[in-house]
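K.L.:
No letters, just coordinates:
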């Protein structure tokens, strides 16, 4: 009589997930603690902190030009500082994830040989990598999605109430307020994992992952204003109207209707001569109604880049380990 001993893919996947969570428990606990602290801070910003700051600004406006009038400056500064701390922290999350993914998720396991040990325990390299990308990705999407929603509530609570509130197009506020935060975090995860697979050493992979994520962020900043059709507004030459939105371009309108950059001048006579042939000014910008179109198109771009990075991860692993088929089941005689 013979029996077939094997580990099925459906049974192997939960075991790989449990092993991953156990192996990276310190990072999981640290991430959870950070998320709880940020969530508590954002809830405070949306409630008592913004209310106190709004009262302080009302007092300040009521004072007018009276130098002896007092107002709650501490509440105003406290709200401003804590908002900046929370917003910067959210913008740094993709870099933290990239550093962890490069150093611990793939780089350290390849450097120490833990990954090769896992591949000998009926887990193919492809399944090993799939679990290491899919499980953190799920947790990151849930966490960053919740935090960005809380940040948007905190930001909206201060609009029209706190004079120092950030505009919607402030780049740190923009990315903390919507799904681009989750998309860039996933890109950081994929970039870090790829760095670990390529470098196969902990610290160098950490550095490479962070640098690649920084490059993606810079690329996003350059592309963002051009991912959705902007609004063009024209006006007279001698009247400058501030743009209330994300500015893309500005300049002068010629007599033929062409849009050209504004000329430089350093004197009244020189400016009169330089501007005499223009009929007006133009401004190209994104109004507040473009917030969600810009968020969604930017997120789509980042997710496309993430897909390319994930594909590169599997191709790199295939090149390093050969075919990504699971090992043949062992047959034992009884």
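P.N.:
That came in fine, so what should we check first? Keep in mind that this is a model prediction, so the values were computed, not measured.
K.L.:
For the rest of this, base every contact and every neighbour count on C-alpha atoms.
P.N.:
Will do.
K.L.:
where do the strands sit along this protein?
P.N.:
Along the chain, counting by DSSP state E, strands occupy 2-5, 231-235, 246-254, 259-260, 278-286, 330-333.
K.L.:
Which strands or helices does the first one pack on?
P.N.:
Helices and strands touching strand 2-5, by 3 or more C-alpha pairs under 8 Å, 6 or more residues apart in numbering; DSSP states H and E, are strand 330-333.
K.L.:
Repeat that for the third one.
P.N.:
In this structure, strand 246-254 makes packing contacts with strand 259-260, strand 278-286, judged by 3+ C-alpha pairs under 8 Å, 6+ apart.
K.L.:
So which bits of that strand are buried?
P.N.:
246, 247, 250, 251, 252, 253, 254 (16 or more other C-alpha atoms under 10 Å).
K.L.:
Pull the contacting residues for the closest residue to the second one other than its chain neighbours.
P.N.:
The shortest distance from residue 247 to any non-neighbouring residue, by C-alpha to C-alpha, 6 or more residues apart in numbering, is to residue 285 (4.2 Å). Contacts of residue 285 were listed using C-alpha atoms under 8 Å, 6 or more residues apart in numbering, and they are 230, 231, 232, 243, 245, 246, 247, 248, 249.
K.L.:
Alongside the first one, take a look at this:
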């Protein structure tokens, strides 16, 4: 009975007692997740050091532009040196993993095994028991994910300098701002709430993992680009702008519909010399053909300056949802469970 040694004479639990109990109950899950993070961190440190060495050896610091000529080839060589970057796509699974394996069992295990009858009748009380656990684990998650985001920014800095990408690049957007810790807190809060409702640890873990990852994918590929209305331009967007779509405008400046764009393209294909077909068509000739007929290619994009507004919008609605889930969880534990 791990709670008993911390009962004070008056029946209350010392302030540090619940913190120690929280650590004891969740240490193995934390060990496993932190061990996995340590492996990824070691890969990032090794890859970052290698990339910086390659950057110096290639003399990329002497280049003023990396879009053409020898400097473009050197930039491509640097990109090749980032051969270990692909595993970090799995970092996108971390919020779901933290939510499932730390949040899912937090209450579900107590309810499933019946130990809540003991844990919640001690001097600390169920509300203090829950708030202490939520707060301590949340602090650890924020510290770990924020530190990991800073490490990724350091690791990616040489490549980002020579081959910048639009801020909508999902790996960079997740890890180089404030979104990553908030995503993790949301998954954790959802895990605790789901475990409270389902009361089965393994079912809660699976449900939270799939649900959290599904929400992330929906956010990345559907919701995020609509946080603000995109701008349009007939010029080439900046390297760090986020291109979200392209279209065509007729000589009068009217945007073409999808069917009109396809019809225009078929006209272009029809006038190609015999033996040529769509598979041999390159973008540049088609652009020349359009410009000769006074059509314009219109690009929809979010300028690079929207990176932090987008970060704040996403962190805002996720943070609000996290708070609502936490309040609902505390209310249900206080009023409905027992």
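P.N.:
Structure received. In this text, all values refer to a predicted model and were calculated from it rather than measured experimentally.
K.L.:
picking that back up, per the alignment, the residue nearest to residue 247 of the first structure corresponds to what in the second structure?
P.N.:
Here residue 285 of the first structure is matched to residue 301 in the second structure, going by TM-score structural alignment.
K.L.:
quick one: that match and residue 214 of the second structure, what's the gap?
P.N.:
25 Å (C-alpha to C-alpha, to the nearest Å).
K.L.:
Looking at the second structure now, which of the contacts of residue 285 of the first structure still hold up?
P.N.:
By both residues aligned by TM-score structural alignment, their matches' C-alpha atoms under 8 Å, those still in contact after alignment to the second structure are 230, 231, 232, 245, 246, 247, 248, 249.
K.L.:
With distance to residue 319 of the first structure as added columns, please give these in TSV.
P.N.:
What follows is those, written out as TSV (distance: C-alpha to C-alpha, whole Å):
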residue	distance to residue 319 of the first structure
230	44
231	48
232	50
245	48
246	44
247	45
248	43
249	46
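K.L.:
what's the closest non-adjacent residue to the residue nearest the centre of the second structure?
P.N.:
Taking C-alpha atoms, centre = their mean, the centroid of the second structure lies closest to residue 174, which sits 3.5 Å from it. In this structure, residue 174 of the second structure finds its nearest non-sequential neighbour in residue 180, 5.3 Å apart by C-alpha to C-alpha, 6+ apart.
K.L.:
The one you found: what's it in contact with?
P.N.:
For residue 180 of the second structure, the contacting residues are 95, 145, 146, 149, 174, by C-alpha under 8 Å, 6+ apart.
K.L.:
from those residues, which is closest to residue 329 of the second structure?
P.N.:
Checking the contacts of residue 180 of the second structure against residue 329 of the second structure with C-alpha to C-alpha, the nearest one is residue 95 at 19.2 Å.
K.L.:
Find the nearest non-adjacent residue to that closest one, please.
P.N.:
Nearest non-adjacent residue to residue 95 of the second structure, counting by C-alpha to C-alpha, 6+ apart: residue 184, 4.2 Å away.
K.L.:
Make sure that neighbour is actually in contact with residue 100.
P.N.:
No: using C-alpha atoms under 8 Å, residue 184 of the second structure is not in contact with residue 100; the gap is 10.4 Å.
K.L.:
between the two, who's got more neighbours?
P.N.:
residue 100 (32 against 25; other C-alpha atoms under 10 Å).
K.L.:
how far away is the residue mapped onto residue 118 of the second structure from the first structure from residue 4 of the first structure?
P.N.:
Under the alignment by TM-score structural alignment, residue 118 of the second structure pairs with residue 117 in the first structure. Separation of residue 117 of the first structure from residue 4 of the first structure (C-alpha to C-alpha): 23 Å.
K.L.:
Identify the residues contacting stretch 155-169 of the first structure?
P.N.:
So stretch 155-169 of the first structure is contacted by 46-47, 50, 53-54, 57, 80, 173-174, 177, 245-246, 288, 291 (C-alpha under 8 Å, 6+ apart).
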